[in-house]
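Engineer: based on what follows, work out the 3D shape:
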Amino acid sequence: MDLSLAILIGMVAVAIGLAFWRGGWRQILAGLKEAVLTFKTVWFRLILGFTLGGLIQVLIPGDLIAEWLGPTSGIKGILIASYAGVVMTGGPYVSLPIVASIYAAGAGPGPVIALLTSMNLLSLPGLLTWAIPFLGAKIALTRYIVCLFLPPLIGFVGAGVFELIS
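Structural biologist: Predicted coordinates for the structure are as follows:
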């Protein structure tokens, strides 16, 4: 069992204990009902995300990914990854399996970190469907413009930190 799974199991056990303490079995069942409702809304996206991630691994040659996004791709790889996240959509259910497949196929840590940062900060679908409608154009676009420079910076710093801790 890996550490992240052990931590997740521990967190669930603590949450179950707290729920029981606050309201007994009724509270635990209410939490499980909410979990099932959430799963009903995301199960198909999960399947699609994992399927797309798997297909990327077999359709895009690893040497191509290594050339464009590999550890030795330098600024080119970090810049490509930094702005590829602009068009990614679907939330973590779809995007994380895709990024995991790109990483498994040979992308370096710097480009992967830049891509993850870009997906979260610069998603154009997120800007248009969530940020502008909820926050208004002025604040949403200001944040977006300021964030344009962050993915490459974080990709370079992340690559350095990755080397230090490896």
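
Engineer: CA only for contacts and neighbour counts going forward, please
Structural biologist: OK.

Engineer: now the helices for the protein?
Structural biologist: Taking DSSP state H, the helices of the chain run over residues 3-59, 62-69, 74-84, 91-104, 109-121, 124-126, 132-135, 137-147, 150-165.

Engineer: need the winner for burial among those.
Structural biologist: helix 109-121 (a mean of 26; mean count of other Cα atoms under 10 Å).

Engineer: compare with the first, here's sequence two:
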Amino acid sequence: MKISLICIGKTDDSYLIEGIDSFQKRLKFYINFKMIVIPDIKNSKNLSKEQQKAKESEQILKHINSGDCVILLDERGKEYRSVEFANFLSKKMLSSTQHLIFVIGGPYGFDASIEDRSDAKLSLSKMTFSHQMVRLFFSEQLYRAFSILKGEPYHHE
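Structural biologist: Below you'll find the model as predicted:
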């Protein structure tokens, strides 16, 4: 199985970049993981929220194939404890999921076309975080989940 994280716009803050890079390097020992960064939509100030979401969705959908399992990171999604998230990933691997794609939407959320294409929604918290921070939090939780599955001492419970 391979896992991708699709997100809109680049990360600007160096401390976030360093953290994300650190977890990406650690993840390569467990899983084929890549982050796909879609550039910010140009001239977005001239677009309505709905138009911006539609344009972002067009770009996101270019990276999704028909057999991919798509999970939207959304504050209204299902919440997991870290061990439960690890079990979720284990089930996806056992069910022969080839490509698991997690998606962080733009500032206004997801267009209906992405919601219709998605298989589920996952919430990292009921709180709202910046899209850049979500990349770090998600990368860390993904690493934590694989360390749990491998029985390694990173996670304490």
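
Engineer: so what number do they get for TM-score?
Structural biologist: TM-score for the superposed chains, counting by TM-score structural alignment, normalised by the length of the second structure: 0.26, backed by 73 aligned residues with a Cα RMSD of 5.3 Å.

Engineer: where's residue 134 of the second structure, which helix or strand?
Structural biologist: Taking DSSP states H and E as the definition, residue 134 of the second structure sits inside helix 131-149.

Engineer: that helix packs against which elements?
Structural biologist: Under the contact criterion of 3 or more Cα pairs under 8 Å, 6 or more residues apart in numbering; DSSP states H and E, helix 131-149 of the second structure touches helix 14-27, helix 82-94.

Engineer: angle of the helix or strand following the first one against helix 131-149?
Structural biologist: What that stands for is helix 14-27 of the second structure. Once the chain leaves helix 14-27 of the second structure, the next helix or strand it forms, by DSSP H and E, is strand 32-38. Counting by axes from the mean of the first three to the mean of the last three Cα atoms, to 10 degrees, strand 32-38 of the second structure lies at 170 degrees to helix 131-149.

Engineer: and strand 32-38 of the second structure, what does it pack onto?
Structural biologist: On a contact count with 3+ Cα pairs under 8 Å, 6+ apart, strand 32-38 of the second structure meets strand 2-8, helix 14-27.

Engineer: let me know which of those is the nearest to residue 82 of the second structure.
Structural biologist: helix 14-27 (15.7 Å; Cα to Cα).

Engineer: with mean neighbour count and distance to residue 123 of the second structure as added columns, please give the helices and strands packed on helix 131-149 of the second structure in CSV.
Structural biologist: Shown next, in CSV, are these (neighbours: other Cα atoms under 10 Å; distance: least, Cα to Cα, whole Å):
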stretch, mean neighbour count, distance to residue 123 of the second structure
helix 14-27, 15, 19
helix 82-94, 16, 11
